[in-house]
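Asks: missing the sequence, but the structure's below:
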């Protein structure tokens, strides 16, 4: 029998909900305050909590936060007779499974409870979610199960793991399994964009906000409205921008650079980092309040070497991908070659494994990939630091893409922002094979022509 804890400071509401739930064969306990509910949780261990939003003392939001500090996956349904739309959005982002307004409709209420309750034991969502991720290990199974349980929910997810471990793969899978799947998934690497551009990229800017801002630019938070935004390497975000991000997550609205207006947003936030943010908080390099706002549901992806069972199935998967992409017969690793792959430390994780497999599949002269080829591909020193030229190339290309997005492909404005003349700027664009026309908004072009 599913155990439900109902929390409200109105006895009439408690009596009504208890009657409805008991008739449907739920095991019900009741509490008249948030503090009483917290005391009962440890004793009763409910499968589901239903709480009012506005209560004396600890309100529903505070109760929700406390509950999820101990059990991030505990389903919570929020009720309110006074709430505005921003309250509902905030509650959903903090991890509520549903938000209902009073007066409560009996059928709607029971349908919502029924919809939330089966997820407690139903494995179908896990099986469906797992189709998009290749794994065999218990460690990844636990990660995938947690991700599948929170996917169809607006709660913020915080993914940690070394570079190349697959953080964005998990983020995309969460989005694809959510109710936002038909809206945009927008990813941005916070460490790859200079601070002065990152604010405009995230929050947008008004025309004339700074040199080169000749058109209004919609930031990524507004562009992702209704969908999901993935902030990769959020640990590299400058402190000044951390303050602004925190305000966005608290108020669910953005104010573009140079604007006095704010715009409401409804986005699901997933963030990731390879850094230890607890240490960064202690050193004063990352805001503690933002850290806890991001880390509602933490997912820590283990290094590939810590889940060796995944290596054979990943290797087979990437070989299949390679053969389909290049229209070749699928190749396979010899037993000793596979054993060697499994034994390697893989400091570059899955990303490094992909590179090695692609190289082996390219160089193999027949269907079988021998041990000697794999060993040469790995070089026994598999991860190479980028050369200065490679790092410079990666930074410059990312920078050029950013200024073109911000200026909507207007080369003169982009060149001015970059501190280059138009001739030099065009040479850089040609060098990196970037076409500014792809960044232009047809509506803006028409306005400029007219």
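Replies: Nice, I can see it. Values in this document were obtained by computation on a predicted structure and should not be read as measured data. Numbers count the residues shown, from 1 in each chain.

Asks: okay, CA-based contacts and neighbour counts for the rest of this
Replies: Will do.

Asks: tell me how many other residues crowd the residue lying closest to residue 259 once chain neighbours are set aside.
Replies: The spatial neighbour of residue 259 that comes closest, neighbours along the chain excluded (C-alpha to C-alpha, 6 or more residues apart in numbering), is residue 206 at 6.0 Å. For residue 206, the neighbour count with other C-alpha atoms under 10 Å is 19.

Asks: ok, now the one 3 residues further on?
Replies: Per other C-alpha under 10 Å, the neighbour tally for residue 209 reads 16.

Asks: distance of the nearest residue to it once chain neighbours are set aside from residue 199?
Replies: With sequence-adjacent residues excluded and distances taken as C-alpha to C-alpha, 6+ apart, residue 209 is closest to residue 258, at 4.6 Å. Counting by C-alpha to C-alpha, to the nearest Å, the separation of residue 258 from residue 199 is 11 Å.

Asks: below is structure B, check it against A:
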């Protein structure tokens, strides 16, 4: 016996009858029941009798703003996705609507392919299986700030709004970006991470937007840029503060108009992307200094997500240590390594200026140099030997204790790897998984004893 599934419905709110009719025809062709409203008052009247599966609303209505309708639905019926329709040049309205809780926006003139895509995504939000993936469990910790962070990510996963992630180096900004993507409707589409500071300035346009054959000297064939590689999914722009001013202008256009033009190309390519950016720098201060565009910051910072430093959630250290050691031992096919309770207590007294990344490095170096650090391979730690020697004088925010242990271990590791590759710093950096500039800086610090 077959059961009848409820037919999805849509409410279209616009004071232009032609727009309402166009949207009705398109949505009915997708199997939706569609009703229209020409004003806020009429929209509220319809909503009082029947709740639709989704709402499409113009921003400018005769008796108010569509943003008021977005706010009402976001507060009273948060399960109903709302998309707003804006004038082609109305960037401010789109940003304000998404900050108020809109799922997405469309610009006039309406592109039917884009409309169908948006509606399909919105309907998935109401489908029982639409949001079954929750990737926030990879963000380890049960502190209140981490519980709130995971809750915020789950909310962000229901939207296409651009997200700007702030926080100190080593707090896990890319991990949060991946969690947003993997918890969202785009989870089966590409996630492309771009370190804006790692691309040479002369190549950044072709790397991001692609290039046609002959666009520049040496361009013997057309090449796809990272924007196209991520199309349909999420583009994560890490270290966004490092973008040169000219590229900031082009990025602004790509985000606002959702199109790109490859270097040397004659046609524009439409995009369906979720933009997530991140930096450890103060973009507001950069705007005031004239090194970052205010309009770009406005477009990127629709929703802000802040990654807390490890010193604000030290109660998570034991759980982080356990997860990191499991990963390291699993990769090295080693027997389990467990920290003694007194070592964990001393770790929780340290302020970790390098955050989770510093904790990871400390544990990895401890396994590389078991005779100099706090760990031994096996099922326990010998507290009377390595523990006391490495952690006898832990003092937050000083050069003693863990900080000195880190510096000493890092210096030994750098010299060891450099010797293994016959003194080639580039090869050493590659083996360690860091850039050559970072390796050179760390090596200088190890030799001179300065830099912390």
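Replies: Good, I have the coordinates. Fair warning: this is a prediction, and the values are worked out from it, not measured in the lab.

Asks: quick TM-score on the pair, please.
Replies: The TM-score (TM-score structural alignment, normalised by the length of the first structure) is 0.68; 368 aligned residues with a C-alpha RMSD of 4.4 Å.

Asks: picking up where we left off before, residue 258 and residue 199 of the first structure: which is more packed in?
Replies: Neighbour totals were compared for residue 258 of the first structure and residue 199, and residue 199 leads with 23 against 14 (other C-alpha under 10 Å).

Asks: what residue, apart from its backbone neighbours, is nearest the more buried one spatially?
Replies: Residue 199 of the first structure's closest residue in space is residue 241 (C-alpha to C-alpha, 6+ apart), at 6.8 Å.

Asks: and if you look at residue 263 of the second structure?
Replies: In space, residue 263 of the second structure is closest to residue 211, 4.3 Å off (C-alpha to C-alpha, 6+ apart).

Asks: hang on, isn't the one you found packed against residue 264?
Replies: Yes. The criterion here is C-alpha atoms under 8 Å, and residue 211 of the second structure meets it with residue 264 at 6.1 Å.

Asks: show me what contacts the residue lying closest to residue 53 of the second structure once chain neighbours are set aside?
Replies: In this structure, residue 53 of the second structure finds its nearest non-sequential neighbour in residue 9, 5.1 Å apart by C-alpha to C-alpha, 6+ apart. With contacts defined as C-alpha atoms under 8 Å, 6 or more residues apart in numbering, residue 9 of the second structure is in contact with 32-34, 52-54.

Asks: just these: which are in strands?
Replies: 33-34, 54 (DSSP state E).

Asks: for the first structure, what spans make up the strands?
Replies: Using DSSP E, strands in the first structure cover 3-7, 27-31, 48-52, 76-80, 98-101, 157-160, 185-189, 228-232, 253-254, 263-264, 268-273, 297-300, 332-333, 368-369.

Asks: compared with the second structure, how much does the longest one deviate?
Replies: Its match in the second structure and strand 268-273 of the first structure itself, once the structures are fitted together, sit a mean 1.1 Å apart by mean C-alpha distance after the TM-score superposition for the first structure.

Asks: in the second structure, point out the residues matching that strand.
Replies: Aligned by TM-score structural alignment, strand 268-273 of the first structure corresponds to residues 274-279 of the second structure.

Asks: residue 320 of the first structure - how many residues pack around it?
Replies: Using other C-alpha under 10 Å: residue 320 of the first structure sits among 16 other residues.

Asks: what's the answer for residue 233 of the first structure, then?
Replies: Residues near residue 233 of the first structure, counting by other C-alpha under 10 Å, number 20.

Asks: what's the match for it in the second structure?
Replies: Checking TM-score structural alignment: residue 233 of the first structure goes with residue 239.

Asks: so its match makes contact with residue 196?
Replies: Yes. Contact criterion C-alpha under 8 Å: residue 239 of the second structure and residue 196 qualify, at 5.5 Å.

Asks: so who does whichever residue in the first structure pairs up with residue 249 of the second structure touch?
Replies: Under the alignment (TM-score structural alignment), residue 249 of the second structure pairs with residue 243 in the first structure. Going by C-alpha under 8 Å, 6+ apart, residue 243 of the first structure touches 287, 290.

Asks: so residue 243 of the first structure versus residue 52 of the first structure, what's the distance?
Replies: Counting by C-alpha to C-alpha, the gap from residue 243 of the first structure to residue 52 of the first structure is 30 Å.

Asks: wait, residue 287 of the first structure touches residue 240, no?
Replies: No. Using C-alpha under 8 Å, residue 287 of the first structure is not in contact with residue 240, being 10.0 Å away.

Asks: those two: which is more packed in?
Replies: Using other C-alpha under 10 Å as the criterion, residue 287 of the first structure and residue 240 rank with residue 287 on top: 21 against 11.

Asks: max-length helix in the second structure?
Replies: helix 402-420 (DSSP state H).
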